[in-house]
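> Got a predicted structure here, sequence first:
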Amino acid sequence: MTKNPMIEEAKKARLKAYTPYSKFKVGAALKTVDGDIYHGCNIENAAYSMCNCAERTALFSAYAQGIHAFESLTVIADTDRPVSPCGACRQVISELCEADMPIVLANLNGDTFLTSPKELLPGAFLSDDLKEE
């Protein structure tokens, strides 16, 4: 069986997670159209609302470097089924990624699910919905 290099990158990112409270580590690997890979991991805080998910960490890291064009996103966690992004991550992915960009959701057992931003959040609220006065 051939290993998917993006799943391997997401696994590396997962190992960087800071999860002293939940112990639930998530990793994300975001591939740019130029082939660069940005890692993201979840980062917890004692003030729980200040936590950040792996998907958003990867996207925010890329955006902070001026990168806005992505080829794919892969997310992995130790779950029974392929890990699913939370609602906040779905919203951010919908706004910052192309609607048809491939997203691979995975778990450590080797299960995967291929989806896209438009499938993760149909009817997403996007910048086009904001009206200028």
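That came through fine. Owing to the predicted nature of the structure, the values given are computational and were not obtained by experimental measurement.
> From here on, just use CA atoms for contacts and neighbour counts.
OK.
> now the residue nearest the centre of the chain: how far from E132?
Using CA atoms, centre = their mean, the residue of the chain that lies closest to the mean C-alpha position is E55, 2.5 Å off. With distances taken as CA to CA, to the nearest Å, E55 is found 29 Å from E132.
> next, the one to line up against it:
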Amino acid sequence: MDSLVEAARDALVDAYVPYSEYRVGAALRTADGTVYTGCNVENANYSNTLHAEEVAVAQAVADGHRGFDRIAVSSGVRDGVTPCGMCRQTLAEFATEDLVVVCDDGDGAVTTYTLGDLLPASISESTLTEAADDR
């Protein structure tokens, strides 16, 4: 099994999911090979829930990393979960469209995407700069 997928599976064990009972873990590899993991953390006010991918990105950024090349995502039911739209946009802030996104389908099977496949028209610094220039 892919070691990044295994790290994502390990991370989901710590998920705090009293409402959905849907555990998600993520393992994010930085450009220098360091791996950061995250799990989802639910809140009774659902909009305050933290997604596993966001937690991994936040930990890596807090340690000074700004470039990522691969992320693996796994759920407790091994259903091939992909990062949600919000997480895709968060990833796009720090990674290129070539970021490899590995989704755990279970039984050793994975589906692999690029961030560009999942989010073909992300909002970026250049998007905002162009919009400001057009005013």
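Received, thanks. Here the structure is a predicted model, which is why all the values come from computation and not from measurement.
> Looking at structure 1, name the residue matched to E21 of structure 2.
With TM-score structural alignment as the matching criterion, the partner of E21 of structure 2 in structure 1 is K23.
> Measure how buried that match is and give me the count.
For K23 of structure 1, the number of neighbouring residues by other CA atoms under 10 Å comes to 10.
> Quick check: it vs I43 of structure 1, distance?
Counting by CA to CA - K23 of structure 1 and I43 of structure 1 are separated by 11 Å.
> Spell out, range by range, the helices that occur in structure 1.
In structure 1, the segments counted as helices under DSSP state H are 5-14, 54-64, 87-96, 117-120.
> Redo those helices as TSV? Include distance to S127 of structure 1.
What follows is these, written out as TSV (distance: least, CA to CA, whole Å):
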stretch	distance to S127 of structure 1
helix 5-14	29
helix 54-64	17
helix 87-96	7
helix 117-120	15
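> Y21 of structure 1 is in contact with E44, isn't it?
Yes. Y21 of structure 1 sits in contact with E44 when judged by CA atoms under 8 Å, with a separation of 7.3 Å.
> out of these two, which sits in the busier spot?
When neighbours are counted by other CA under 10 Å, Y21 of structure 1 and E44 differ, and E44 comes out ahead with 21 against 10.
> How about the contacts made by the corresponding residue of structure 2 for that one?
In the superposition onto structure 2, E44 of structure 1 corresponds to E42 when matched by TM-score structural alignment. Residues in contact with E42 of structure 2 (CA atoms under 8 Å, 6 or more residues apart in numbering) are 16-19, 48-50.
> so who does the closest residue to E42 of structure 2 other than its chain neighbours touch?
Counting by CA to CA, 6 or more residues apart in numbering, E42 of structure 2 lies nearest to T49, which is 4.4 Å off, once chain neighbours are set aside. If a contact means CA under 8 Å, 6+ apart, then T49 of structure 2 has 40-43 as its contacts.
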